[in-house]
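K.L.:
Provided below for reference: sequence and predicted model.
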Amino acid sequence: MERHRITPRPDWQRIVEEQGLIYPLTRQPDGSLTPYWDESAYYSFTLPEVEALEESVEELHAMCLRAAEYIVEQDRFADLGITDPRLRDLIAESWRRRAELPSLYGRFDLRYDGTGPARLLEYNADTPTSLVEAASPQWFWMEDRFPGADQWNSLHERLVDAWRRQAELLPPGPVHFAHSETDELGEDLMTVAYLRETAQQAGLVTKALSVERIGWDRLSGRFVDEQLAFIRSCFKLYPWEWLATDAFGPQVLETLDNGGGSGSTCWIEPAWKMLLSNKALLAVLWELFPGHPNLLPAYLDGPRELASTTGYVSKPLLGREGAGVTVHEPGAEPSPGHRREGPPRDDEPCVYQELAALPEFDGNRTVLGAWVVEDEAAGLGIRESAGLVTDEYARFLPHVIR
């Protein structure tokens, strides 16, 4: 694994915007704009490195499924902060019927520097973003700059194939694709638009709408779109912890189609993905697979020995984009990892994970985002940041296989 500097293509911003990356710049706290898509450098990997990463990612995914099964079997929902009996039962039913429910993709965030095993930082299996740039612009960048080279990137083909295979699991009617209007950058909009495109290429009929424009028909007891058509299936880039608890949360739970035909709306991702996108999963994994080379020690009841040895990172169970993450180095004052939000509240449940500082390449902190489609490793996206925690000011860099 190496980092290389390179001159960006002329008119690179227009190029990537036309390829779907309409958010190529990031506004910094001082108001300045800096590249989010950063092609002033790229990473290269050897084929054996990529093959080892693929193997690790698929093993981690299998371990996460085992952890989800354990949470359901042992009724460990309270460890995830899930205390509503109705929601707990629906998640458990969703897990037991998972073979009947469409489920698409997820992203592992990994610490890796090319010299040892990849270590799991977290798993977003419900609403992962940075998909568009990983699947499309970085592939076309490679074709422009390194014709004939290769890349760890089969995302597009695997997504189309996944929709095609899972079409029979969907109820009749179009698949709705929903994002939130609160998305100011356009990242959620374009992620959903891209996934809708892959579904269309698989032969599915689709419709787009925003979460805020989903309606509720009191007479039929069903969710409807703006044309008052029933929403039988919906891919939503909207976290389950919001979907289940917002103003229409009760209706979501009452009409949830868990594969048994008793409900009216099949949501993608399914409810059981709440077991994998909760950072309590990290502690359950360490409990089940202590000492595994791809895991970091993690606990729910406190940092234990980490406080006096390696240091640790406290992470809110449902935090996103580094929000609320606090870094505790041995013998030093804790430092908030997020520029806009401080440490988590005293009453906010956290997971305490061993501090494994991100590797530095040319002064940049690097994290790998390894994608899974269905149960198979499917591609790689790389983000760089200046600090210890990868937040919304990180940059995305392309890669090639040497």
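P.N.:
Cool, the structure landed. Remember, predicted model here, so these are calculated numbers, not experimental data.
K.L.:
use CA for all of it now, contacts and neighbours both
P.N.:
OK.
K.L.:
Help me confirm that residue 360 comes into contact with residue 366.
P.N.:
Yes - in this structure, residue 360 is within contact of residue 366 by CA atoms under 8 Å, at 6.4 Å.
K.L.:
If you count surrounding residues, which of the two has more?
P.N.:
Taking neighbours as other CA atoms under 10 Å, residue 360 and residue 366 compare with residue 366 leading, 28 against 15.
K.L.:
who touches the nearest residue in space to the more buried one that is not next to it in sequence in this structure?
P.N.:
Take residue 366 and drop its neighbours on the chain: the residue closest to it by CA to CA, 6 or more residues apart in numbering is residue 384, 4.6 Å away. Each residue near residue 384 by CA atoms under 8 Å, 6 or more residues apart in numbering is listed here: 364, 365, 366, 367, 390, 394, 395, 396, 397.
K.L.:
Of all pairs in those residues, which one spans the longest distance?
P.N.:
390 and 397 (13.5 Å; CA to CA).
K.L.:
and for these two, which residues touch both?
P.N.:
With contacts taken as CA under 8 Å, 6+ apart, residue 390 and residue 397 have 383, 384 as neighbours in common.
K.L.:
let's bring in a second model and compare:
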Amino acid sequence: MRREHGTPRPGWEKTIEGQGLAYHKAAHPSGLSRPYWDESVHYVLSMDEVEALEEQVEELHAMCLSTVEHVVSAGRFADFAIPEWAWEDVARSWERRDPHLYARFDLRYDGTGPARLLEYNADTPTSLVESSVIQWFWLQDLHPGDDQWNSVHERLIDRWSRLGLPPGPTHFAFTNMDETGEEAMTVAYLQETAEQAGLQTVSVAMEDIGWDSLNRRFVDVEERMIRSAFKLYPWEWMLAEDFGRHAVRHTTWIEPLWKTLLSNKALLALLWERYTGHPNLMPAYLDGPRDLTSYIAKPLLGREGASMRIVTPDVTQETPGAYGREGYVFQGFEALPVFEGQRPVLGAWMVADEAAGLGIRETTGLITDDTSSFVPHRIAD
């Protein structure tokens, strides 16, 4: 694994905007010297490295599913700060094996040893458009003879065709709270892949979904019954809403309710408890840092690197944010590797239960947040 430099394509901004990355400016804080999409650099991996990473993330995914089974069978929902009224519904969702679509592992990897799990974004993962589409066209334009770890698009289409959703259109829900356009474009892209798989689809804002109390069903603005729906609206938000008690029992949601156990950082502690010493894991605990001399405290339901605290013998660093009321996980801390002053985090995509691709974000800081840049990659032996 190495970091290389290259000349950006003339008119690259219009190119990526035309391919769906219309939010690359709005989603990136203003005043930064570096754009969100940065094709002046890229990472090069060998096929051996990619094949090893594929094997590792599929093993991690299997471990995560086994841990969901453990949580359900042992009734350990309180560790995840899930409201007690929803425990049985989460269990039923898992026992039914409600269908799931995709997820993203965030990994620490330097090319010399096993990847280490940072967290699993299994409910509402983003950076999908740039991983699946934008960097693929970059590869075709600048390195057409090389390969890329990227079968996301084809696997999504295949997965939609196999989900076995209820009859009628599948609704694709965005939220009007989205100010950058990232969520809207991500939902639109997934809707396109569903249509390519032959599904009938309808767009709807989460705020426009209504509850028909007489017929006990969710409906859209045209009073059509919502039998199945894709959402980029976190389950923890849904469970806190008035309609949450209906949502857990009505409509087939993608992602399903059982993913509350994979999108919650308490998962890190349970993985370590069950697979202590596994080479792809770092120590993690729910009751404090224990004997860790270097650790990072992560809120169970935090996002974009907010409300985190790094503690080492040499430094203590915190990020602002309003998360943490639900509790924290304390994970062993190893700084991300440095490549030419930048620290990459690897986002390994899963579609269904198979590894599907890679997206890389990098930053100069210890925590990857909304100031990071996305850089493409290629495979060259």
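P.N.:
Looks like it arrived, so ask away. Only a predicted model underlies this, so the values are computations on that prediction, with no experimental measurement involved.
K.L.:
Please state their TM-score.
P.N.:
The TM-score (TM-score structural alignment, normalised by the length of structure 2) is 0.97; 380 aligned residues with a CA RMSD of 1.4 Å.
K.L.:
Please, which helix or strand holds the alignment partner in structure 2 of the residue nearest to residue 366 of structure 1?
P.N.:
Superposed on structure 2 with TM-score structural alignment, residue 384 of structure 1 falls opposite residue 362. When elements are assigned from DSSP states H and E, residue 362 of structure 2 belongs to strand 354-363.
K.L.:
how far out from the middle of the chain is the following helix or strand past that strand?
P.N.:
Downstream of strand 354-363 of structure 2, the next assigned helix or strand under DSSP H and E is strand 373-375. Relative to its parent chain, strand 373-375 of structure 2 has a centroid offset of 16 Å by CA atoms, centre = their mean, to the nearest Å.
K.L.:
Find the nearest non-adjacent residue to residue 112 of structure 1, please.
P.N.:
That would be residue 118: by CA to CA, 6+ apart, it lies 4.8 Å from residue 112 of structure 1.
K.L.:
hey, where'd the helices end up in the stretch 151-300 of structure 1?
P.N.:
Assigned by DSSP state H, counting those that start in this stretch, the helices in the stretch 151-300 of structure 1 fall at 155-166, 187-201, 240-243, 249-254, 280-288.
K.L.:
what about the counterpart of residue 360 of structure 1 in structure 2, distance to residue 345 of structure 2?
P.N.:
Matched across to structure 2, residue 360 of structure 1 falls on residue 338, judged by TM-score structural alignment. Separation of residue 338 of structure 2 from residue 345 of structure 2 (CA to CA, to the nearest Å): 10 Å.
K.L.:
Residue 29 of structure 2 too?
P.N.:
To residue 345 of structure 2, residue 29 of structure 2 is 19 Å away according to CA to CA.
K.L.:
Tell me which of the two has more neighbours.
P.N.:
residue 345 (24 against 12).
K.L.:
Checking the more buried one next. Helix, strand or coil?
P.N.:
When classified by DSSP: H, G, I helix; E, B strand; the rest coil, residue 345 of structure 2 comes out as strand.
K.L.:
and it, what does it touch?
P.N.:
106, 107, 108, 109, 336, 360, 361, 362, 368.
K.L.:
Repeat that for residue 143 of structure 2.
P.N.:
By CA under 8 Å, 6+ apart, the contact set of residue 143 of structure 2 is residue 378.
K.L.:
redo that, cut-off 10 Å
P.N.:
Listed by CA atoms under 10 Å, 6 or more residues apart in numbering, the contact partners of residue 143 of structure 2 are 136, 137, 378, 379, 380.
K.L.:
Report the buried members of these.
P.N.:
136, 137, 378, 379 (16 or more other CA atoms under 10 Å).
K.L.:
Among these, name the ones in helices.
P.N.:
Mapping these onto helices (DSSP state H) picks out 136, 137.
K.L.:
Need the max-distance pair from the buried ones among the contacts of residue 143 of structure 2.
P.N.:
Across those (CA to CA), the longest gap, 14.4 Å, separates 137 and 379.
K.L.:
Have a look at how far, on average, the lengthiest helix in structure 1 is from structure 2.
P.N.:
As assigned by DSSP H, the longest helix anywhere in structure 1 is helix 47-73. Compared with structure 2 after the fit, helix 47-73 of structure 1 shows a mean deviation of 0.4 Å (mean CA distance after the TM-score superposition for structure 1).
K.L.:
can you give me the angle that helix makes with strand 376-385?
P.N.:
Following axes from the mean of the first three to the mean of the last three CA atoms, to 10 degrees, one obtains 100 degrees for the angle between helix 47-73 of structure 1 and strand 376-385.
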